[in-house]
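Student: Model the structure of this input:
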Amino acid sequence: MSHYITTSGCETRTVLNPLNLLIITPDQLRADYLSCYGHATIGTRNIDRLAQEGVRFDNCYCQSPLCAPSRVSFATSTYVGEHGCRNYWSTISPEVPNLATTLKSKGYRTGMFGKNHLFTYDQLDSVWDEIHEVTLGNYDDHPKYSKSYSSFEMEKDHAYNKTGELTDDTIDFMRDAKRPFLAWVNYQDPHPAYTCPEPYKSLFDPKEISIPESYYHYDPDKQPYRNEVWRKHSEMDTCTEAELQNVIATYMGQVRYVDDSVGRILTMLDESGLAENTFVLFFSDHGELLGDYKMSHKLPAFYDCLTKIPAIIRHPDKKWAGAVFTGLTEEIDLVPTLLNLLGIDSPPTMVGKSWIQALEQQDYEGKETIISEAGGGAPTAKTPTPGLRLKAPHLPTSLGPGAMIRKGNWKLSMYVDDRCELYNFSDDPKELVNHYENPKFSEVRADLTTELLKRIMGVKVRDSGIDWDTERYPIDVRFEPLLKLEPDASGITGLND
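Tutor: This is a model prediction of the structure:
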């Protein structure tokens, strides 16, 4: 049996088995729709088990509330303002240093099952040794999907019913890997359309579902224009309470479908013995509006229902079992933390922070501030387009750059050409009272504006020392883009012939 020497922080250890990594990523899963994050009735016992046996990050924020920008930030550990991907169809070249290719270069067998929303499609085979890529969008051509808030039963034999199949693929890959592996399953669920097969569709009684407080109590005149435009285009202004209850009940069924699939994977890890040498990360790319502020799906806005994500890491030795990391953390911190656990240096292109030392010291203070960014580089649509009806947040919904900062109990969301928002979580956790124009909080607004400006200016800042390892990382990203399209024949900077 092979011995592998691994280093984690200051600790070096010899293990009898190679260390594997399993990543489980549901799409558009709100943190507060898991029992371990406080949901009272959803009953996610398998994901809860991961939290009980690992560390749960209680205030982890995604770098963008849209699919691809978030996933690119996760995999490359870079901010949106640097990698430049700003909508959910964006992709990035795997030549940019990332988790998958870093592990592959160390001899890991790599497998991805489900949604890509990350790497350029013509290069997927260079990243993944085994892949079953399934990007289903919003089920746009399903005959039962007529409105953005349509909720319906998914036929068990329908081509869109993929969660069970992707679970099978992941289990088979891990069982047959033969060497250290990275397995990443990217579920479509609980992404819209709001649909799942039985028994999950009928698991929750819509009549017992509570309507979110913000469905009734929001002020459209103090929210960004984009919100009201999306309400009109998505026809959510016509959604009844009963229809929304059906939506939420179905979304909960989708979450339970994922949870049962997680249970199948955990059972396989236990029965095969792989649990003894496999790290598990469970996280979502972003959240879902689900009726909050009378909206559905997502858009380039920064409410907690969209930007606060579940993030759980389980150590094979059950270290930190039941720990709750209460401080602010960012999605970009997850990959450096995982690489640290695997004894692999993070590429200097990555800007996230490893939390291993803090976990070892039980220091859960986290970061002073976190940021999130979204919105395409064009003016915000401030008025609805007459006659336009959208089932998903397609153009013009995704236009209008914005950025958010949270510090302590305050959150500031700023937009280039849209109404800005300022919320105080200490007395307004549902983000219902916008203080941006309130002179009483002008000093708070000014301070957070300065902090946000500094954070956005600093997205390329890396504590990598003066010298750059140009042999291993030819592009000095402190001065250059993450990827240069053409070689630099001068030999002065960047990628050379």
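Student: all contacts plus neighbour counts: C-alpha atoms, from now on.
Tutor: Will do.
Student: How about the contacts made by the residue nearest in space to the middle of the chain?
Tutor: Ranked by distance to the mean C-alpha position of the chain (C-alpha atoms, centre = their mean), the top residue is D285 at 1.6 Å. Applying C-alpha atoms under 8 Å, 6 or more residues apart in numbering, we find D285 in contact with 25-29, 62, 65-67, 70-71, 309.
Student: That one belongs to a helix?
Tutor: No. Counting by DSSP: H, G, I helix; E, B strand; the rest coil, one finds D285 to be coil, located in no helix.
Student: Would you mind measuring from it to W230?
Tutor: From D285 across to W230, the span is 21 Å (C-alpha to C-alpha, to the nearest Å).
Student: L342 and L22 touch, don't they?
Tutor: No. Assessed by C-alpha atoms under 8 Å, L342 is found out of contact with L22, at 12.0 Å.
Student: Report the contact partners of P192.
Tutor: Each residue near P192 by C-alpha under 8 Å, 6+ apart is listed here: 138-139, 297.
Student: Looking at the contacts of D285, which are in helices?
Tutor: Using DSSP state H, the subset of the contacts of D285 located in helices is 67, 70-71.
Student: Quick check on these: which are buried?
Tutor: Among these, those buried by neighbour count (16 or more other C-alpha atoms under 10 Å) are 67, 70-71.
Student: Sort out which one of those lies nearest V444 for me.
Tutor: Nearest to V444 out of these is S70 (C-alpha to C-alpha; 28.0 Å).
Student: what's the nearest residue to the closest one if we skip its chain neighbours?
Tutor: In space, and not counting its chain neighbours, S70 is closest to S64: 4.9 Å by C-alpha to C-alpha, 6 or more residues apart in numbering.
Student: Tell me which residues of stretch 328-346 come out buried.
Tutor: Using 16+ other C-alpha under 10 Å as the test for burial, stretch 328-346 gives 328-344, 346.
Student: Kindly report the same for stretch 437-444.
Tutor: V444.
Student: Apart from its chain neighbours, what residue comes closest to C305?
Tutor: Leaving aside its chain neighbours, C305 sits nearest to G287 (5.5 Å; criterion: C-alpha to C-alpha, 6+ apart).
Student: Now show me the structure for the sequence below, then we'll compare the two:
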Amino acid sequence: MIRRLLTLACLSITMGTSCAADKVSSAEVTSAKQPNVLILMFDDMRFDTFSYRGGPVSTPNIDALAQQGTRFDNAMTTTGLCSPSRAAMFTGRWGHKTGLEDNVGLYHSRVSELDVSEGGVIKRAHDAGYEVGYVGKWHLGPQGPALRGADYMWGHEHANERHGRQWTPYVMQEEMANYNQGGRDAKGEKHLYYQTLPGTYETSHTAENVRHGQKMLKDFASKDKPFFSVISFEQPHPPYRVPEPYASMFDPSTLELPLNHLAKRQFKPMSQDDAWWPWHDVEHMTDEDWRKSRSYYYGAIAMIDHAIGEIIQTTKELGVYADLRIIVVGDQGSMLGEHSLYDKGPYAYDELMRMPLIIRDPAQAPRTITKQVSMLDIAPTLGDWMGLKSDGDVDGRSLVNLMQQGDSADQGRVDQALYAYEWYNGGWFGIRALRTPEFKFVWNPGDSRDEFYDLKNDPVELNNLVKNPKYKAQLLEMIALLDAELVRTADPSVVKFRQQMKPYVSGKDGTYQVH
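Tutor: As a prediction, this is how the structure comes out:
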């Protein structure tokens, strides 16, 4: 087994990456078996609500994992949209390489699945001898895990027909018309935003997910093979629907609201004013509606924490917890009224761009990483952990060095994050954003307005400073950094980017000079 691990780790990787064996920890090399890995994935889960981050929701089970593992406090998704971010996580590649830059299977979607040739970590784990399981939301096309060799699947997507009809929100359209005419649902609620579900936690879809995840873990623990398991939850994706006691756990009238809550958007791209999904029309929302939506979201986070506790308890009872490597991750954030926005759309605000990421490796001391890391970094990290054969070039970078030695370990890692928003359900935007700890530059090629934010003095991104002459030097530096990252990732949009940046810069042929 040790020879097999080293052979797999030393296979040549493109783009000039060093031999993976150099990155495999001594604990892995001396181990007689490949590590078991569990990913707990959540849908539209913000980075800022947990108690370990000083947030308003008590999350003891998530906090325990954060205390035992590595906290990545500045983790960024690749795209604020479910399918593209998930494709990036499982492959380690940008959408212009995988062909997946939009949601799949929904109204106006251009594609119906992540191409099966993009096997990602699921196929790589299967090929490396892992028992592979996937429970819950996939959103990369019907039967996707099975087509990549998974041994255990549960969830409606995993049995759906491939290349079927797109789902179109006609019913939502009718319900929105009712809200706009002053109507409400039962109990005076608006179930496209918040709703008290009948029953209890035990009758919820979240609990059902947990039960099937527990069943998968019990099945895998009984076998003499390493396992790679994903339990993927649809919570806390809007609308925020939870049973009691979570529905009334937080008093809407006492919630602290951020400075950009319902802020009027001034000098922002026009696309932010449009409703790209029926519930993006929020003119009917009252102050109480917004507060209840937020309170129900917080309730969903509390319910998720309970679900994680049940899963962790199961791994302990099965005797696999001590050596289990765990990743807790959200695919992207979500808007709860910041900038008067709900859900997600074609923009790059931190509430959408940032995501929670905790990685537990029992062989590593707990620590907090403040450097920005990307959703793309998860696949190469799994490759290092599990000794997986490369399946092509990778845009992300393994997080193992940071986990072992902290922020100062990886001197070659520039503290920046790239973000893209190419499509939204068939609508093209082509957005690219670069974030550093101090600034964020957002290129909106389909609009005449780009965005530039001073994150130190305006962390809630109210003031677009792209035309402020006081920030010219910083803007040019950010443009140059974004250009370099587009080149590094072989992004074909770099040609258009250089053309559109000419009004900002001096120099020829896309060379930027800071004055």
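Student: circling back to that earlier point, shared with structure 2, which of the contacts of P192 of structure 1?
Tutor: For the contacts of P192 of structure 1, the aligned pairs still in contact in structure 2 (both residues aligned by TM-score structural alignment, their matches' C-alpha atoms under 8 Å) are H297.
Student: how about the contacts of P192 of structure 1 in TSV, adding secondary structure?
Tutor: Shown next, in TSV, are the contacts of P192 of structure 1 (three-state DSSP):
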residue	secondary structure
N138	coil
Y139	coil
H297	coil
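Student: Quick check: I23 of structure 1 vs E213 of structure 1, distance?
Tutor: Distance, I23 of structure 1 to E213 of structure 1, using C-alpha to C-alpha: 34 Å.
Student: higher neighbour count, these two?
Tutor: Taking other C-alpha atoms under 10 Å, I23 of structure 1 and E213 do not tie; I23 has more neighbours (17 against 14).
Student: Trace the more buried one over to structure 2, please.
Tutor: Applying TM-score structural alignment, one finds that I23 of structure 1 aligns to I39 in structure 2.
Student: now do Y293 of structure 1
Tutor: Counting by TM-score structural alignment, Y293 of structure 1 corresponds to H339 in structure 2.
Student: these two touch, right, its match and Q266?
Tutor: No. Counting by C-alpha under 8 Å, Q266 is not a contact partner of H339 of structure 2; they are 9.7 Å apart.
Student: Just want to know which of the two has more residues nearby.
Tutor: A count of neighbours by other C-alpha under 10 Å puts H339 above the other of H339 of structure 2 and Q266, at 20 against 10.
Student: For my notes, confirm M404 of structure 1 occurs in a strand.
Tutor: Yes. Assessed with three-state DSSP, M404 of structure 1 lies in a strand.
Student: Identify the residue of structure 2 aligned to it.
Tutor: By TM-score structural alignment, M404 of structure 1 lines up with A433.
Student: ok, now which ones touch its match?
Tutor: 348, 418-420, 440-443, 482.
Student: Show me which of those are buried.
Tutor: Among the contacts of A433 of structure 2, the ones that count as buried by 16+ other C-alpha under 10 Å are 348, 418-420, 440-443, 482.
Student: Please enumerate the helices of structure 1.
Tutor: Per DSSP H, structure 1 carries helices over the ranges 45-53, 67-76, 80-83, 99-105, 124-127, 163-176, 213-216, 225-234, 241-272, 304-307, 334-341, 356-360, 442-457.
Student: so which of the ones you listed gets nearest F113 of structure 1?
Tutor: For those, proximity to F113 of structure 1 was assessed by C-alpha to C-alpha; helix 163-176 is nearest, at 5.9 Å.
Student: quick one: buried residues of the closest one?
Tutor: Buried residues in helix 163-176 of structure 1, counting neighbours by 16+ other C-alpha under 10 Å, are found at 163, 166-167, 169-171, 173-174.
Student: rewinding a little: can you redo the contacts of A433 of structure 2 as TSV with distance to P239 of structure 2?
Tutor: Shown next, in TSV, are the contacts of A433 of structure 2 (distance: C-alpha to C-alpha, whole Å):
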residue	distance to P239 of structure 2
A348	21
L418	28
Y419	25
A420	24
K440	29
F441	30
V442	28
W443	30
L482	34
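Student: Turn the ones in helices among the contacts of D285 of structure 1 into TSV, including distance to R109 of structure 1.
Tutor: Shown next, in TSV, are those (distance: C-alpha to C-alpha, whole Å):
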residue	distance to R109 of structure 1
C67	25
S70	24
R71	20
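Student: Pretty sure G402 is one of the things L452 of structure 1 touches, is it not?
Tutor: No. With contact defined as C-alpha under 8 Å, L452 of structure 1 does not count as touching G402 (11.1 Å).
Student: show me where the stretch 51-200 of structure 1 has strands.
Tutor: Listed in chain order, the strands of the stretch 51-200 of structure 1 (DSSP state E, counting those that start in this stretch) span 55-61, 109-114, 130-133, 151-153, 181-187, 194-196.
Student: The second one vs structure 2 - mean distance after superposition?
Tutor: For strand 109-114 of structure 1, the mean distance from the matching residues in structure 2 following superposition reads 1.0 Å, by mean C-alpha distance after the TM-score superposition for structure 1.
Student: how far is that strand from where the chain is centred?
Tutor: On the basis of C-alpha atoms, centre = their mean, to the nearest Å, strand 109-114 of structure 1 sits 18 Å off its chain's mean C-alpha point.
Student: Provide the aligned range in structure 2 for that strand.
Tutor: Using TM-score structural alignment, strand 109-114 of structure 1 corresponds to residues 131-136 of structure 2.
Student: List the contacts of that stretch.
Tutor: In contact with stretch 131-136 of structure 2 (C-alpha under 8 Å, 6+ apart) are residues 122, 125-126, 145, 149-156, 209, 212-213, 216, 220, 225-234.
Student: In structure 2, point me to whatever sits opposite S426 of structure 1 in the alignment.
Tutor: For S426 of structure 1, the aligned residue in structure 2 is K456 (criterion: TM-score structural alignment).
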